[in-house]
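>>> Build the 3D model from these lines:
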Amino acid sequence: MPRLPRMAGAAAAAVVLGALASAPASGDEPELSEARVVARFDFGAGRTPENIALERDGSADLTFAFARQIANVTPGGRTRILATLPAVPDPRTPVVRSAVVLGIARAHDGTLYVNYATGTSRTGVWRIAPDGSTPVQIAKLPANGVPNGLALDEHRGVLYAADSVLGTVWRIPRAGGTVTAWATGGALAPAPAPSGGFGVNGIKVHGHAVWVSNSARGTLLSIPVRADDTAGAIETRATGLDGIDDFAFTGRGHTVLAALVTTSRIALVRPDGSHSVVLTQRDGLSNPTSVAVRDRNVYIPGAAYYTMRDPNLLVARLHR
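Sure, this is the predicted structure:
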């Protein structure tokens, strides 16, 4: 959820903060420890890490929102720029007012897909081939929207993009082509004026459903994928997650680690919807925007959109 007033030229709408729902921890639920910052980035250069995809070697592919870059960060913290999306002379991106690269998804063959929001015809999904060739736009999305989170369902051969302004989940063929408004509704929309803010934001494919967060409403939702690939009724899985951005599952179950960007916290969300804070700014978080889990490692990019200092990549250990 990009918020960079000094660089973007306009502040994003405020997200109302509230108290986290909590429940006693059970003895067998996941815990995080050994949090450490493995890489720090240049805020002034727009290297604000927004979203993450993991490589097989344990490295992380990040989108640097305002630099329009995709970078690879090794476990040792070495950063290499993989691609830069083309500049837009007069970006008119809603809310943000700058061209920003947001969600990222990785296919098994190494192909990367990213969302690019510009307020122009270049808004949409872009593909970055494993050979490092020039990024190619494979689908156009509405210029008056902000395609934020991105998820790939390789089994069905489709991508899902969460539009934070239009309150829509778009369905896009992996090869490109016709885009479908797969899911819409009030549960996905921003909050009513004057609160506004970003609506549907993070997105994951998990357990025969598409799961999404709504930042303005502080909710975690799931949308069943029917046998004919259409969207089922939207189900509320958790509430009270103020400032939720993207999230990740800790395993095959429905336990989630959610990035609460406005308060620099990570929340553990249980299958019953209760949640508690497991990491804070004291652990090194800097406005976390997304989460990725691989084996016992939890990767958390922090974009520093509010603090405007120390954008970083933090890694913690997951214990079950």
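
>>> drop to CA atoms for contacts and neighbour counts, all remaining ones
Noted.

>>> Verify the contact between Gly218 and Asp246 for me.
No. Judged on Cα atoms under 8 Å, Gly218 makes no contact with Asp246 at a distance of 11.5 Å.

>>> let's see this one next to it:
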Amino acid sequence: MFKKLSTSALSAAVLVAAAAAALTPVSASAVSAPLTSARIAVHFDLVKGQTPENVALAPGGAAYVTFAEGRQIAEVSPRGTIRILATLPKPADGGIHTPVLGFPLTVGIVRSHDGTLYFLYATGTPDLTGVWRLRPGGEPQRIAALPADGLPNGLALDPRTRTLYVTDSVLGTIWTVPTTGGTPTAWSTAPELASTGFLGANGLKIHNGAVWATNLDKGSVLRIPILRDGRAGSARTEATGLPGIDDFAFTGHGDQLLAALNGPGEVALVQPDGSHSIVLTSADGLQNPTSIALRGDTVYVLSAAYLTAKDPNLILAHLND
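Take a look at the predicted model:
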């Protein structure tokens, strides 16, 4: 998550979004190895609050997306059809007290093997902020409350232990919550997770026996081992120099990962030694990318256009070996 559109930007985006909706998929002009064949596959509607914040892929080809400003969970079919599955209730105060951002938003999302979706909702109010669940054909329900003065953001599922991990970008904390719900536990409050003024701990993944997280303010990637008793080990910084880093995904080549750099409008390929190169840019259609996922050798990159205020979209690219 990066930044909400200003009122003036949102108003200006009405005309821009209408024009963007008529665009057909286009070929990228700046994609770099190991990515190829990047194209815009889906254009979202900015006027409807379709700012894609996070994504979870399903085996059948669908992608489940949180629309942050729309407070919605949506299914995007392989053909690009958008179906709204749920709209979360708006808080009584309008969400103006949501920390840092000042608007209510749906954030991280994961999917379990049985099709259940778990996602985060941040409102700045104690009655709505927390971890939510949506079973196939059901209604959304909150299964765990999280601090209203925090900003739950990234979400990851460890299917082995049926544990959900949550980053809090304001409180600098990684929480754990059982998939059955209940009281959250502060799993790690390592200083590396802290904000320096805007948003700290952000994207989140479980990988090779560790929790990996990004810190947007510090432009870093962190690794925290999961100890045998489930507690957090010592945090270690694996990469730096990644301004505006949001979500990320591992490529399947060890600890190599692709990272969305929200503010700069880029995607970086980060190597296990911490070095990185830029593989997608705004010339490829990126509009403040927020999330990345991989299905086989296909890379999904979602952009929310928080700052550009035009054409939130889904870009597909091919990942070469």
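
>>> so what number do they get for TM-score?
Here the superposed chains carry a TM-score of 0.90, computed using TM-score structural alignment, normalised by the length of the first structure; 296 aligned residues with a Cα RMSD of 1.5 Å.

>>> before we move on, back to that, please say which of Gly218 and Asp246 of the first structure ends up with more neighbours.
Asp246 (33 against 24; other Cα atoms under 10 Å).

>>> excluding its backbone neighbours, what's nearest the more buried one?
Nearest non-adjacent residue to Asp246 of the first structure, counting by Cα to Cα, 6 or more residues apart in numbering: Gly202, 3.9 Å away.

>>> Quick check, the one you found in contact with Pro147.
No. Under the contact definition of Cα under 8 Å, Gly202 of the first structure does not touch Pro147, with a separation of 10.2 Å.

>>> what sits in contact with each of these two?
Listed as contacting both Gly202 of the first structure and Pro147 by Cα atoms under 8 Å, 6 or more residues apart in numbering are Ala162.

>>> what do we get in the second structure for Asn115 of the first structure?
In the second structure, the residue equivalent to Asn115 of the first structure is Leu120, according to TM-score structural alignment.

>>> quick one: the strands in the stretch 51-200 of the second structure?
Counting by DSSP state E, counting those that start in this stretch, residue ranges of the strands within the stretch 51-200 of the second structure are 52-57, 63-67, 72-76, 82-87, 105-111, 117-122, 130-134, 141-145, 152-158, 163-168, 173-178, 185-188.

>>> make that the stretch 151-300 of the first structure, sorry
In the stretch 151-300 of the first structure, the segments counted as strands under DSSP E, counting those that start in this stretch are 158-163, 168-173, 180-184, 200-205, 209-214, 219-224, 235-238, 244-249, 256-260, 265-269, 275-279, 292-294, 297-302.

>>> Now the ones you listed in JSON lines, please, with extra columns for distance to Phe41 of the first structure.
Formatted as JSON lines, the strands of the stretch 151-300 of the first structure follow (distance: least, Cα to Cα, whole Å):
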{"stretch": "strand 158-163", "distance to Phe41 of the first structure": "26"}
{"stretch": "strand 168-173", "distance to Phe41 of the first structure": "31"}
{"stretch": "strand 180-184", "distance to Phe41 of the first structure": "35"}
{"stretch": "strand 200-205", "distance to Phe41 of the first structure": "22"}
{"stretch": "strand 209-214", "distance to Phe41 of the first structure": "26"}
{"stretch": "strand 219-224", "distance to Phe41 of the first structure": "29"}
{"stretch": "strand 235-238", "distance to Phe41 of the first structure": "32"}
{"stretch": "strand 244-249", "distance to Phe41 of the first structure": "20"}
{"stretch": "strand 256-260", "distance to Phe41 of the first structure": "19"}
{"stretch": "strand 265-269", "distance to Phe41 of the first structure": "19"}
{"stretch": "strand 275-279", "distance to Phe41 of the first structure": "20"}
{"stretch": "strand 292-294", "distance to Phe41 of the first structure": "19"}
{"stretch": "strand 297-302", "distance to Phe41 of the first structure": "10"}
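
>>> Which of these sits closest to Ile138 of the first structure?
strand 168-173 (9.1 Å; Cα to Cα).

>>> Against which helices or strands is that closest one packed?
Using 3 or more Cα pairs under 8 Å, 6 or more residues apart in numbering; DSSP states H and E as the contact criterion, the secondary-structure elements in contact with strand 168-173 of the first structure are strand 158-163, strand 180-184.

>>> Need the winner for burial among the ones you listed.
For those, the stretch with the most neighbours on average is strand 158-163, a mean of 26; neighbours defined as mean count of other Cα atoms under 10 Å.

>>> what does Gly207 of the first structure align to in the second structure?
Aligned counterpart of Gly207 of the first structure in the second structure: Asn208 (TM-score structural alignment).

>>> For its match, the count of nearby residues, please.
Applying other Cα under 10 Å, we find 11 residues neighbouring Asn208 of the second structure.

>>> ok, now Pro191 of the second structure?
Counted with other Cα under 10 Å, the burial measure for Pro191 of the second structure works out to 11 neighbours.

>>> Setting the sequence-adjacent residues aside, check what's closest to the equivalent of it over in the first structure.
In the first structure, the position corresponding to Pro191 of the second structure is occupied by Gly186, as judged by TM-score structural alignment. In this structure, Gly186 of the first structure finds its nearest non-sequential neighbour in Gly167, 7.5 Å apart by Cα to Cα, 6+ apart.

>>> got a list of what the one you found touches?
Shown here is Gly167 of the first structure, whose contacts under the criterion Cα under 8 Å, 6+ apart are 184-186, 188-190, 199-200.

>>> Compare those and tell me which has the most neighbours.
Counting by other Cα under 10 Å, top hit in those: Val200 with 36 neighbours.

>>> ok, that one - contacts?
When contacts are counted by Cα under 8 Å, 6+ apart, Val200 of the first structure touches 162-165, 167-169, 188-190, 212-215.

>>> Name the residues that touch stretch 131-151 of the second structure?
86, 88, 98-99, 115-130, 152, 168-171, 177, 180-184.

>>> follow-up on the earlier one: alignment lookup: the residue nearest to Gly186 of the first structure to the second structure.
Structural correspondence for Gly167 of the first structure with respect to the second structure (TM-score structural alignment): Gly172.
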